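Undergrad: Only the shape, not the letters, is given here:
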């Protein structure tokens, strides 16, 4: 089951926007909503092209290796791709990923956030940093710089923590 709250947002989410809420299933069949973290944790919401591909594996494992630092800074990491829950479960198990991987089958959430495709074929790699109030504070998009997403996210989360 998935619920995408399209409210009045059409097109591309920008820094300063209220992040659109959603509810999607993770690799264990749990329903995860962005609003679950409201007033509790910042969220590192990263969209990636496909489970168990070289760049996506590098990105997921680098997020895994930094996961405790994100948690210590009061942030939750959530990955999103169009793969189904079983694919996510296998990917998560194989690489011991401690965070949720959400199934955006059909790409509704990707479209709502305005995540681009490359050459009209490859789903984009975009990371959104969302503060505790649900406001998008940073967006980083780079298909071929998977590890840079984690560097950017750590820097922004640290800045948010320092401001609090």
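TA: That came in fine, so what should we check first? Computed from a prediction, not measured in an experiment: that's the story for all the values here.
Undergrad: Only C-alpha atoms from now on, for both contacts and neighbour counts.
TA: Will do.
Undergrad: quick one, helices of this structure?
TA: Here the chain has its helices, by DSSP state H, at 54-72, 85-95, 108-113, 146-163.
Undergrad: Nearest to residue 27, out of those?
TA: For the helices of the chain, the distance to residue 27 is smallest for helix 85-95, at 4.6 Å, taking C-alpha to C-alpha.
Undergrad: So which elements touch the closest one?
TA: strand 100-103 (3 or more C-alpha pairs under 8 Å, 6 or more residues apart in numbering; DSSP states H and E).
Undergrad: List the contacts of the strand it packs on.
TA: Residues from elsewhere that reach strand 100-103, judged by C-alpha atoms under 8 Å, 6 or more residues apart in numbering: 24-27, 32, 77-85, 88, 92.
Undergrad: what about versus this one:
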């Protein structure tokens, strides 16, 4: 599967080809509104403000597979992210990251950057994947890894 042939769905139900993000470093995160890691939205937004002009794009994918911590519909999720954390990066439609209904994007990411001991499953909300511009490098970060801890890797991929 080629990364740039994958499409995702935005919060309005429209298909968005990942090729729209060509020449961008991508930080892809599965998120939830009622998780202990939800305050990481602040850190993600800070990274977005700092690095978007240099070629970083952050894309959030709400997911309700972990502790049912994302129960809202796409409209409620958008409102929460905007009103609570002033999120300006794209928050896509709710997806599944594990199981039979795993989206093609997460099938790709889990294969490209397996977890500890080669496991492919996503363990919890706010697992992060950093994808280089050429799509050859995919790094995986645990939910407990705060967004600011990714700065060195982001800067390396942005060549700053």
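TA: Received it, and whenever you're ready, just let me know what you need. None of these values were measured; they are calculated from a predicted model.
Undergrad: picking that back up, of the helices of the first structure, which is nearest residue 46 of the first structure?
TA: Taking the helices of the first structure one by one with C-alpha to C-alpha, helix 146-163 is closest: 8.4 Å.
Undergrad: List the buried residues for that closest one?
TA: 146, 147, 149, 150, 152, 153, 154, 156, 157, 158, 160 (16 or more other C-alpha atoms under 10 Å).
Undergrad: what's the answer for stretch 16-36 of the second structure, then?
TA: Buried residues in stretch 16-36 of the second structure, counted by 16+ other C-alpha under 10 Å: 24, 25, 26, 27, 28, 29, 30, 31, 32, 33, 34, 35.
Undergrad: Equivalent analysis for stretch 71-87 of the first structure, please.
TA: Within stretch 71-87 of the first structure, judged by 16+ other C-alpha under 10 Å, the buried ones are 73-85, 87.
Undergrad: same deal with stretch 3-13 of the second structure?
TA: Neighbour counts over stretch 3-13 of the second structure (16+ other C-alpha under 10 Å) mark 6, 7, 8, 9, 10, 11 as buried.
Undergrad: I'd like to know how far the aligned partner of the fifth one in the first structure sits from residue 118 of the first structure.
TA: Taking TM-score structural alignment as the alignment basis, one finds that residue 10 of the second structure is matched in the first structure by residue 26. Counting by C-alpha to C-alpha, to the nearest Å, the separation of residue 26 of the first structure from residue 118 of the first structure is 25 Å.
Undergrad: number of nearby residues for residue 114 of the first structure?
TA: By the measure other C-alpha atoms under 10 Å, the count of residues near residue 114 of the first structure is 16.
Undergrad: nope, residue 125 of the first structure is what I was after
TA: Using other C-alpha under 10 Å, residue 125 of the first structure has 27 neighbouring residues.
Undergrad: thinking again about what came up before, what would the buried residues of stretch 71-87 of the first structure look like in a markdown table with distance to residue 97 of the first structure?
TA: Conversion of the buried residues of stretch 71-87 of the first structure to a markdown table gives the following (distance: C-alpha to C-alpha, whole Å):
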| residue | distance to residue 97 of the first structure |
| --- | --- |
| 73 | 18 |
| 74 | 18 |
| 75 | 16 |
| 76 | 13 |
| 77 | 10 |
| 78 | 11 |
| 79 | 10 |
| 80 | 13 |
| 81 | 15 |
| 82 | 17 |
| 83 | 16 |
| 84 | 16 |
| 85 | 14 |
| 87 | 13 |
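Undergrad: Kindly indicate which of the residues you listed lies nearest residue 59 of the first structure.
TA: residue 79 (9.9 Å).
Undergrad: Residue 48 is in contact with the closest one, correct?
TA: Yes: using C-alpha atoms under 8 Å, residue 79 of the first structure makes contact with residue 48 at a distance of 7.2 Å.
Undergrad: Residue 94 of the second structure: neighbouring residues, count only.
TA: Neighbour tally, residue 94 of the second structure, other C-alpha under 10 Å: 23.
Undergrad: what about it, distance to residue 61 of the second structure?
TA: With distances taken as C-alpha to C-alpha, residue 94 of the second structure is found 6 Å from residue 61 of the second structure.
Undergrad: Pull the contacting residues for residue 97 of the second structure.
TA: Residue 97 of the second structure makes contacts with 30, 63, 65, 103, 106, 107, 121, 122, as judged by C-alpha under 8 Å, 6+ apart.
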